[in-house]
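> This is a predicted model, with the sequence first.
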Amino acid sequence: MLTGLKQINDILWGAPSLILLVGTGLFLTFILKGLQFSKLFYALKLAFSKDKEDSETEGDVSNFKALMTSLAGMIGNGNIAGVATAVTLGGPGAIFWMWVVGLLGMATKYAEALLAMKYRVKNESGEYSSGPMYYIERGLGKKWKPLAVAFAFFGAFAALGIGNSVQSNTIADVMQNSFNVKGVITGVILVVLTSLIIFGGLKRISSVAGVFVPVMAVFYIGASLLILGLNYDQIGPAFSMIFTYAFNPVSAVGGFSGIVVMEAVRNGVSKGIFSNEAGLGTVALIAGNAKTSHPVKQALVAMTGTFIVTIIVCTMTGLVLLVTGFWDTTGGLLSGVSHDPTLDAGALTSAAFGSSLGDIGEYIVSISVVFFGFSTILGWYVYGTKCFEYLFGLKYLGIYRFIYVGATFIGTVASLTTVWAFADMANALMMIPNLIGLLFLYKVIIGETNDYFSRFRKLSK
């Protein structure tokens, strides 16, 4: 079964899918006239300041809390192990292509959040529900409902896998290796903490995320900046390598076999998407809960999440690996370590931090992995319940909640190679319906954008 799943994933995550993802980002960037660049500072202002007009409109949580909940799902171990994997397999140039897919992904995230707000519905409990399944069905029409159902089905499954049990498995490994805490104990602690938060509903999750995510990000970024400060003379050469090897192969030196440019592109694009989730439609599952006076305002706030994750957090990891020289594993840095390549990449990041900060550096990475993984569990719970609610309604949501908590524990004590493969497949099968919806609803995206900015210009005169 595992071999078959890997073959399916090779097809689903092959060149056609990556071209579709990047192509959608390019198309949206073109029709929106590079909005993610020209309106970035305005978007950041909306994200981190209070707007009285927004607070008095209908919705469940503030713009900021919606963003933090989305970031809780995005800021995960992809920002540590995923970036390290991209750099070790694709060379320093992979970071450049990660930036490219992140900047284009900002337009994709903008479109997803805009449509989420435009087509959101109020459920029986009085909360808003949104996501690609709603804008596919309500925007494209009833005949497209099978596509909407497909997204919701695979989204609910992916939440149990890559958003939950895979994360708890990684947390358990780190707790065992760094702090000698057994998997069962980690599992019980995670179940208790997860239950206390998710059983309080969206408002409790968003409140926790509103505190948890900024602290977690500042902790990791602060440590990264400290290492860059200690190795300040290597920052210039690091950027030089990024731009040089984005368009030129990395030469073979010593035991290093070299890397062709195509590997830099492929790994930068795929790992960039893995870290920021642009195109998967996940941001649309929470964006519709925001209190905002216009869909475009929440869309602008949502796109800043991709900027924060890719351009800031992922760049920190990449630069640390480059300035410390720990991006090339062929020099024996990980000799004797026989684990999954992703875990080896995580160990490489830990070694890079440790080379400058000693044991405390390695503990910083370990703690970050634990907190990043836990935040992902919380964020993906919101995504999973939105998908499950669309399929079965609120009546049976309690069943999914208990399944989700159970998956958290299972992840800490089981081998999840097959679950990871299923989750990879589910992610790809979420992506395809979502991108179809975005492309077919491009006129709505343009119309709402033009409506808002024509009003904004009038008000600013």
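Arrived safely.
> Going by C-alpha atoms from here, please, whenever you check contacts or count neighbours.
OK.
> do you know how far the residue nearest in space to the middle of the chain is from residue 377?
Against the mean C-alpha coordinate of the chain, by Cα atoms, centre = their mean, the closest residue is residue 74 at 2.8 Å. Distance of residue 74 to residue 377, computed by Cα to Cα, to the nearest Å: 10 Å.
> Residue 299 and residue 118 touch, don't they?
No: here residue 299 does not reach residue 118: they are 10.3 Å apart, not a contact under Cα atoms under 8 Å.
> So which of the two has more stuff around it?
Neighbour count, other Cα atoms under 10 Å: between residue 299 and residue 118, residue 299 has more, with 30 against 21.
> ok, and what's touching stretch 376-395?
69-76, 124, 129-131, 133, 149, 151-153, 155-160, 163-164, 167-168, 194, 198, 202, 205, 282, 285-286, 396-397, 400-401, 404 (Cα atoms under 8 Å, 6 or more residues apart in numbering).
> How far off centre is it?
17 Å (Cα atoms, centre = their mean, to the nearest Å).
> If you count neighbours, what's buried in that stretch?
376-391 (16 or more other Cα atoms under 10 Å).
> give the contact list for residue 50.
Residue 50 neighbours (Cα under 8 Å, 6+ apart): none.
> Looks to me like it is in a strand.
No: judged by DSSP: H, G, I helix; E, B strand; the rest coil, residue 50 forms no part of a strand; its state is coil.
> Would you mind measuring from it to residue 63?
Distance from residue 50 to residue 63, by Cα to Cα: 9 Å.
> again, but for residue 278
Taking Cα to Cα, one finds residue 278 at 19 Å from residue 63.
> next up, a second structure to put side by side with the first:
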Amino acid sequence: MEFLEYIFGKIGDLTWGWSLIPILVIFGVFITITTGFVQFQFFRRMFRVLSSNNNSADPNQISARAALLLSVGGRVGGGNIAGVAVAISLGGPGAVFWMWAIALVGMATSLVESSLAQLFKRKVGDGDYRGGPASAIIYGLGIEYRWLAVVYAICLIAAFGLGFNAFQGNTVAGAMQDSLGIDRLWTGVVLSAVSAVIIFGGIRRIAKAADVIVPIMAVGYLGIAVIIILMNITSIPGVLYDIFTNAFGLQEAVGGGMGAAIAQGLRRGLFSNEAGLGSAPNVAATAEVRHPISQGITQSFSVFIDTIIICTCTAFVILLGDVYVPGAEGIDGVALTQQSMVSHMGEWVKYFLTGAILLFAFSSIIYNYYLGENAMAVLTKSPVGILVLRIAIICIVFLGATAPGATAVFFFSDPMMGILALVNLLAIMMLFPVAMRLLRDFRAQLKAGVERPVLDPDAYADLDIDREAWNHPSA
């Protein structure tokens, strides 16, 4: 076991330690510039997905909005509550600025990776679609690159399907035990049982669950945060001043100064919004849309919601309170967020935050399961494989919830996600000309007066796309 931990530790050092974050940042800036700052050009268009008349009218289809909510449910989680607190504790207030910066850059990366996932999606069953980076590799780069898709699929199952679901179960059970005194066993039973009901219902039930859970958790959490911000509205200019001066080294809140702020802001921002990591495109491919870029814009909006809105609210709650002391050692993570809320609103709010953590974690569990299922479809077409995965994930959620130290077994999760991200970025780089072709087509149709651009499969006859998946652009 020690040898395996050493090997995976080295993999983590080689990916997250020095190579992955610079690559994600540099490539994100490259995409932003090359696409003509596409995330800003289509920013107003992102909000169209919230309108019901811009979604699929077919109840058997996964709408663009449902795919958005499912991806938001997956992105939003511990990174928004605990991750932001860790970033501020280790990097100072300036880390918040760099979280914003990486989110704005990541919006372009997410648009490109999700558009490619949409283009190469495959129709399966009655109105369902399946796709993602693995499909883009196989059908976009060619069958000789199938081995790369297999590596991607294995890493996706290991990191999201197994490891991160154990962490989510552990987080919920810990919060329930600490704030409500509920034994971990009962939390594990309920959480795994409800997860089973959703998981065995397939992608449509998963999407419907997200359609209910995500608005409740996001609106509820944001509502409390906005109240706290309004209660301290006169202190906002001072908080913004601290964020910007610390971000550029004009003030030093923690050891490491500007360097710590950049490192923590970029790292925690990427962990939170997942732009470029190759996870969200699996969900993006399920939506019924007229043109791949449309879902790319939607997933870009998901990054904006995750970091610019929700992470910012968490940061303001912490920085407006009196619990956080710059440079001081002590509480961090979810405890810092929780105690900051309590200092503003009173003891009752810790119970609310426990409920929010429960919903955040549950939405992440069903999201992580779908990523695992999508990856399993690359490895085997046998229904037995999917059944085994479902049972394994339910058991892992239970194990993570009931055994406080169980998550230590899943030390491979972060290194596997590092490899996953590198494979995804390699595929994006190789397929980037195709993404630019899609973008030019989308812009040309808008310029010609087409309100909602439509993909013409005949214009992409040289590519191995599933024409059946694009025969009915009814979204």
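That came through, no problem. A quick note: this is a predicted structure, and the numbers were derived from the prediction, not measured.
> Give me the mean deviation of the host helix or strand of residue 154 of structure 1 from structure 2.
Assessed by DSSP states H and E, residue 154 of structure 1 sits inside helix 145-160. For helix 145-160 of structure 1, the mean deviation from structure 2 after alignment is 1.1 Å (mean Cα distance after the TM-score superposition for structure 1).
> Quick one: the helices in the stretch 201-350 of structure 2, in order.
With helices called from DSSP state H, counting those that start in this stretch, the stretch 201-350 of structure 2 shows them at 202-231, 236-247, 257-273, 280-284, 292-303, 312-319, 333-345, 349-379.
> Residue 451 of structure 2 is nearest to which of the ones you listed?
helix 292-303 (11.6 Å; Cα to Cα).
> Which part of structure 1 matches the closest one?
Aligned by TM-score structural alignment, helix 292-303 of structure 2 falls on residues 295-306 of structure 1.
> Make a PyMOL selection of whichever of the contacts of stretch 376-395 of structure 1 turn out to be buried.
To isolate the buried ones among those in PyMOL, judged by 16+ other Cα under 10 Å, type:
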select buried, resi 69+70+71+72+73+74+75+76+129+130+131+133+149+151+152+153+155+156+157+158+159+160+163+164+167+168+194+198+202+205+282+285+286+400+401+404
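> okay but the residue nearest to the centre of structure 1 is in contact with residue 309, surely?
Yes: using Cα under 8 Å as the test, residue 74 of structure 1 is close enough to residue 309 to be in contact (7.2 Å).
> tell me, what's touching the two both at once?
Joint contacts of residue 74 of structure 1 and residue 309 (Cα under 8 Å, 6+ apart) are 275, 276.
> Longest helix in structure 2, by number of residues?
For structure 2, the longest helix by residue count, based on DSSP state H, is helix 413-447.
> what about the helices in the stretch 1-150 of structure 1?
Going by DSSP H, counting those that start in this stretch, the stretch 1-150 of structure 1 shows helices at 2-12, 15-31, 35-38, 40-47, 52-55, 63-74, 81-90, 93-118, 132-140, 145-160.
> Next, the mean deviation of the second one compared to structure 2.
The reference is to helix 15-31 of structure 1. Mean for helix 15-31 of structure 1 is 1.1 Å (mean Cα distance after the TM-score superposition for structure 1).
> and what of the third one?
Between helix 35-38 of structure 1 and its aligned stretch in structure 2, the superposed structures give an average distance of 0.9 Å (mean Cα distance after the TM-score superposition for structure 1).
> Relative to the whole chain's centre, how far out is stretch 323-340 of structure 2?
24 Å.
> Would you mind measuring the gap between the ends of it?
End to end - Cα to Cα - stretch 323-340 of structure 2 spans 6 Å.
> residues in contact with it?
Residues outside stretch 323-340 of structure 2 that contact it (Cα under 8 Å, 6+ apart): 78, 81-86, 89-90, 92, 253-255, 314, 317-318, 321-322, 343, 349-350, 353.
> Same check on stretch 406-424 of structure 1?
By Cα under 8 Å, 6+ apart, the list of residues contacting stretch 406-424 of structure 1 reads 2, 5-6, 9, 157-158, 160-162, 164-173, 183-184, 186-188, 190-191.
> Now that we have those, which of them are buried?
Buried, going by 16+ other Cα under 10 Å: 5-6, 9, 157-158, 160-162, 164-173, 183, 186-187, 190-191, out of the contacts of stretch 406-424 of structure 1.
> Could you check which residue of structure 2 pairs with residue 260 of structure 1?
Using TM-score structural alignment, residue 260 of structure 1 sits opposite residue 257 in structure 2.
> OK, contacts around its match?
Residue 257 of structure 2 touches 91, 92, 246, 249, 251, counting by Cα under 8 Å, 6+ apart.
> Count the neighbours of residue 453 of structure 1 for me.
The number of residues near residue 453 of structure 1, taken as other Cα under 10 Å, comes to 12.
> same question but for residue 236 of structure 1, I mixed them up
Residue 236 of structure 1 - counted by other Cα under 10 Å - has 10 other residues nearby.
> how close does it sit to residue 244 of structure 1?
12 Å.
> can you check residue 328 of structure 1 too?
Taking Cα to Cα, one finds residue 328 of structure 1 at 16 Å from residue 244 of structure 1.
> Looking at those two, which is more packed in?
Neighbour count, other Cα under 10 Å: between residue 328 of structure 1 and residue 244, residue 328 has more, with 20 against 15.
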